[in-house]
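K.L.:
Quick one: sequence and predicted model below, then my questions.
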Amino acid sequence: MQSNPQDAIYTPDPHILSLADWLGDPVAPADFPGTTLRFRNDRAAREVGLADLDDAAWIAHFGRFAPLPGNLSQPLALRYHGHQFRVYNPELGDGRGFLFAQMRDGHGRLMDLGTKGSGQTPWSRQGDGRLTLKGAMREVLATEMLEALGVNTSRTFSVIETGESLWRGDEPSPTRAAVLVRLSHSHIRIGTFQRLGMLDAPAEMEQLVDYCLASFPGPALPPDAPEPDNKAARLLHQVVERMADMAASYMVAGFVHGVLNTDNMNVTGESFDYGPWRWLPTWNPAFTAAYFDHSGLYAFGRQPEAIHWNCGQLAVALRLLSEAPPLIAALNRFPDLYQQAMARRWCWRLGVEPRGLEEDSALIGACEAAMVAQGIGPDAFFFAHRGGRGPFADDDAGAALKETLGPYRSTVDDHPYWTDEAPQSMLIDEVEAIWEPIAEKDDWTALHAKVAAVRRMGEALGVAPAPRGHA
């Protein structure tokens, strides 16, 4: 879970170079015909000491990809495999992005700057290596909303329009192009481990485990964990705890990622790589985000199971270094950790003090029943009932919710956001309405206003409660 931002002095640390010989391929960025700065995240830039860059320097580094001082001299397109809708694909890798730089944030954490839409790489297959401007705009909105709702997410660091026209089957074409830079704690995926498992590369697997344990320290093992000196199992315990919290954060946010493939799973538990995402218009476990998810594999209500399944694929890869029992013990913690995270996060967003797992689980059930009965989504529900208040619907579900909430104590402060006429949301119709003036008149007013409004909501909510043993 991300903690409060803290300003930093730029401190380069390209730690990934210790793995570079087998983890990635040096690549050159595309030479774009234009570079028009559309979004710079100065709040995130302050956390890694880069907010003082003027716009010209910003464009030179994040549009032309001149190396940052003391950092990677050449970007790395990372190699990985992955299950895509549970079909294994060994032909993956960074096909339109690369790792550009690493540095320490104000808390001393290792942070990555990675790209999307920065040109072709050896892993592009038949792709053009580009990103649409609309896709970049959607990623800004997704990451800002998720961060405000307490989800551990990558942040959109920069968007620069590149002056190219792209043809896409799912957008009116030709459409404008952009290059995006994201800031995250890592770009090591479950698929990174799967590749080494498939290649039967135990030496490299051990290096990767050591890198992750050193770079992304997590909570101590539970006291009853078998083989406490087993590094692979220790890493899996950490990943399972982070992934359980991420799954719960999606559910409490009412968010549907859409493509929970193992190559989209960061071992730090950070959500990233946003494509066909949606927020729930109503509380509906069957709601899907991707038009190509015909079976509903990654439907809203199936996300926890999908994320747990992905953790299982990490365990399979780690069998290269460990016997099965300690890995199974780590995997088996997921359901309980998920329920704990749901209770912790649900009470936080509702603005009440937790009372205990049994009571909080009953509260979640009562809230879900009320949302279904009223035909509303979580944004409207949590806003209306913040701090345990009403109005309670005049039906059985409303009465049950009122009774269940009765013993809970409010944690709500007096932030003016809670007196607004309506809550912030990020439904698809509003996303399209924000894009329309950009497409038609190059008017970015609505986007910047929405980012400001969402950040204000995040200030009102405050920092989400962290899992056990996290700052």
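P.N.:
Sure thing, it's come through. Please read these numbers as outputs of a predicted model, since none were measured by experiment.
K.L.:
Going by C-alpha atoms from here, please, whenever you check contacts or count neighbours.
P.N.:
Noted.
K.L.:
my read: Ile9 touches Ala51, true?
P.N.:
No: assessed by Cα atoms under 8 Å, Ile9 is found out of contact with Ala51, at 9.8 Å.
K.L.:
adding another structure so you can compare the two:
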Amino acid sequence: MNAPITAPAGTALPGLAWDHGFARLGPRYYTHLHPTPLPAAHWVGRSESTARLLGLDSPAWHGDDTLQVLTGNAVPEGTEPLASVYSGHQFGVWAGQLGDGRAILLGETRNGFEIQLKGAGRTPYSRMGDGRAVLRSSIREFLCSEAMHALGVPTTRALSVTGSPASVRRETIETAAVVARVAPSFVRFGHFEHFAAQGDEDALRALADYVIDRYYPQCREVGADTPGGAYAALLAAVTERTADLLAHWQAVGFCHGVMNTDNMSILGLTIDYGPFQFLDAFDPGHICNHSDHQGRYAFNRQPQVAYWNLYCLAQALYPLIDSEPATLAALEPYKARFPAQFLLRMREKLGLLQPREDDGALLDRLLALLAQDKVDYPIFWRRLAQAVAAGDFGPVRDLFLDRKTADAWLLSYSERTIEQNQAQAADLMLNTNPKYVLRNHVAQGAIAAAQQGDFGELQVVQGLIEAPFDEHPLLAHHADFPPDWAAHIEISCSS
């Protein structure tokens, strides 16, 4: 494996100082290695807001030293690159040992963010893979990470995409790229499953203690003198964060596509953007991953799958909790928290300023109507917000084939909201229901141009998804109904 050069001190990733919390756990959890260089690296995309989050000096970080570091061609002084080991359930089946097969963690910054290079070459966990990522999938992950952040959905971030003319074989020959991903931690449910499956309780406990002390310190106090202690409190906290995350996903119409336990963040973040999709037509049973032949990860199954994954995490933590009632009790909040959080978010989308008991029934009727007529999900919500602002529901009504049922629902909605402050409700809705989401065909347009060496469309799309609630009138076609060919875009696990 070719080792990158070491960048001169002080020239790479300007403004960052490094720490290595995860690395201090010891070699049972990872393998130290350097990324494998790529030839002729070039910038594809950069996120200035993520750079500010890290404290990177701008515009100094736009230079060639940083480009080489974020491609894996140079390792900045003070970093300790590594690939971590974990296991997991994939499509409901125990897959055994997995790990960072194409992601290498550069390290952790002193202000508490890990920087990981996805596509940086083979690791001991590559499982016959090449350790690379292609330009197509890297652009999708870069854009969606930043789109989800702008929508308020908990997510890992993306600092940059860099490209190279190096060839990578997937379904066809494509070119290589590297995404620099950022998160407080990339620890997954699968990390805990790995050590539980090995029967290594000491390593399991050390990992849990690290996560608690670093990210969930309140669990020490919450778990004091209670069955299961801090470890049961950790499971309960992760359960709540995961419920909140799924409520966000379902409200914005986001399909993850591959909710394996190794793709579930212990911090409740959206992680591993592979075959994702934002809904076009509202179809609760939509399957965005063409590798998901059984529909395990269909849109309407995501909340149940998340609970199943939490149960797997509970099994992994059980040796530490050492109490079946305490373990089950830590999972129990999901059953009430997810529907409550989902209804909360949907009330905001509906502009319901004061909750009422019959709001759930009003929402259920709407979702059934949207599904019946396969109404475009983002366009419906944006038009509803604009209708409340303008007092004209005609454009909303035009979205439905079943006008009679739509009229009946709109009447119920109008009666429900008649006593509200309409200006206040409209403002809430216009800042909750985005005009722009990262539709597949919009991402594909940016990808097709980038594959020809033109990154201008990527920058346009990035500007839209970073300010998704703004009108951007000159670019409104990106918020229009998808073209017919968009229905034939196939997104699989290689995406």
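P.N.:
Happy to help now that I have it. No experiment lies behind these values; they were computed from the predicted model shown.
K.L.:
What does the TM-score come to for these two?
P.N.:
Here the superposed chains carry a TM-score of 0.86, computed using TM-score structural alignment, normalised by the length of structure 1; 440 aligned residues with a Cα RMSD of 2.8 Å.
K.L.:
Would you mind measuring from Ala314 of structure 2 to Gln422 of structure 2?
P.N.:
Plainly put, Ala314 of structure 2 is 45 Å away from Gln422 of structure 2 if you go by Cα to Cα, to the nearest Å.
K.L.:
With neighbour numbers in mind, choose between those two.
P.N.:
The neighbour comparison of Ala314 of structure 2 against Gln422 (other Cα atoms under 10 Å) goes to Ala314, with 26 against 18.
K.L.:
Which strand or helix spans the more buried one?
P.N.:
Element membership of Ala314 of structure 2, judged by DSSP states H and E, is helix 302-321.
K.L.:
count of neighbours near Pro326 of structure 1?
P.N.:
By other Cα under 10 Å, the residues close to Pro326 of structure 1 number 21.
K.L.:
any idea whether the residue nearest to it when sequence neighbours are not counted is helix, strand or coil?
P.N.:
Using Cα to Cα, 6 or more residues apart in numbering and skipping residues adjacent in sequence, the residue nearest Pro326 of structure 1 is Pro226, 5.5 Å away. With DSSP: H, G, I helix; E, B strand; the rest coil as the basis, Pro226 of structure 1 sits in coil.
K.L.:
what kind of secondary structure is the residue located most distally from the centre of structure 1 in?
P.N.:
Most distant from the centre of structure 1: Asp394, at 37.6 Å, with distances by Cα atoms, centre = their mean. Classification of Asp394 of structure 1 by three-state DSSP places it in coil.
K.L.:
Please list all residues in contact with it.
P.N.:
Applying Cα atoms under 8 Å, 6 or more residues apart in numbering to Asp394 of structure 1 gives no contacts.
K.L.:
what's the spacing between it and Pro378 of structure 1?
P.N.:
For Asp394 of structure 1, the distance to Pro378 of structure 1 equals 19 Å [Cα to Cα].
K.L.:
Also Pro326 of structure 1?
P.N.:
From Pro326 of structure 1 to Pro378 of structure 1 the distance is 38 Å (Cα to Cα).
K.L.:
Pull the number of nearby residues for whatever residue of structure 2 lines up with Ala56 of structure 1.
P.N.:
Using TM-score structural alignment, the partner of Ala56 of structure 1 in structure 2 is Asp64. For Asp64 of structure 2, the neighbour count with other Cα under 10 Å is 15.
K.L.:
all helices for the stretch 201-350 of structure 1, in order.
P.N.:
Ranges of helices within the stretch 201-350 of structure 1 are 202-215, 231-253, 303-318, 324-331, 334-350, based on DSSP state H, counting those that start in this stretch.
K.L.:
Tell me which of those helices approaches Ala178 of structure 1 most closely.
P.N.:
Using Cα to Cα as the measure, helix 231-253 is the one of the helices of the stretch 201-350 of structure 1 that comes nearest Ala178 of structure 1, at 27.2 Å.
K.L.:
The closest one - contacts with which helices or strands?
P.N.:
Secondary-structure packing of helix 231-253 of structure 1 (3 or more Cα pairs under 8 Å, 6 or more residues apart in numbering; DSSP states H and E): helix 202-215, helix 303-318, helix 324-331, helix 334-350, helix 378-384.
K.L.:
So between Ile9 and Ala51 of structure 1, which is more surrounded?
P.N.:
Set Ile9 of structure 1 next to Ala51 and count neighbours by other Cα under 10 Å: Ala51 wins out with 19 against 15.
K.L.:
Let me know the secondary structure of that one.
P.N.:
Strictly by three-state DSSP, Ala51 of structure 1 counts as coil.
K.L.:
mind checking how far it is from Trp58 of structure 1?
P.N.:
9 Å.
K.L.:
cool, and Asp210 of structure 1?
P.N.:
Counting by Cα to Cα, the gap from Asp210 of structure 1 to Trp58 of structure 1 is 34 Å.
K.L.:
When those two are compared, which one has more neighbours?
P.N.:
The neighbour count for Asp210 of structure 1 versus Trp58, taken as other Cα under 10 Å, is higher for Trp58 (20 against 15).
K.L.:
about what we covered before: between the helices and strands packed on helix 231-253 of structure 1, which gets nearest to Pro222 of structure 1?
P.N.:
Here helix 324-331 is closest among those (Cα to Cα), at 9.5 Å.
K.L.:
Buried residues of the closest one, list them for me.
P.N.:
Residues 326-331 are the ones in helix 324-331 of structure 1 that count as buried (16 or more other Cα atoms under 10 Å).
K.L.:
which helices and strands sit right next to that helix?
P.N.:
Judged by 3+ Cα pairs under 8 Å, 6+ apart, the packing partners of helix 324-331 of structure 1 are helix 231-253, helix 303-318.
K.L.:
Return the mean post-superposition distance for the longest one against structure 2.
P.N.:
What that stands for is helix 231-253 of structure 1. Here the mean offset of helix 231-253 of structure 1 against structure 2 after fitting is 0.8 Å, by mean Cα distance after the TM-score superposition for structure 1.
K.L.:
what's the offset of that helix from the middle of its chain?
P.N.:
For helix 231-253 of structure 1, the gap between its own C-alpha mean and the chain's C-alpha mean amounts to 12 Å (Cα atoms, centre = their mean, to the nearest Å).
K.L.:
among the helices and strands packed on helix 324-331 of structure 1, which is the most enclosed?
P.N.:
The highest mean neighbour count among those, using mean count of other Cα atoms under 10 Å, belongs to helix 231-253: a mean of 25.
K.L.:
Next, count neighbours for the aligned residue in structure 1 for Ser87 of structure 2.
P.N.:
Matched by TM-score structural alignment, Ser87 of structure 2 corresponds to His81 in structure 1. A count of nearby residues for His81 of structure 1, using other Cα under 10 Å, gives 23.
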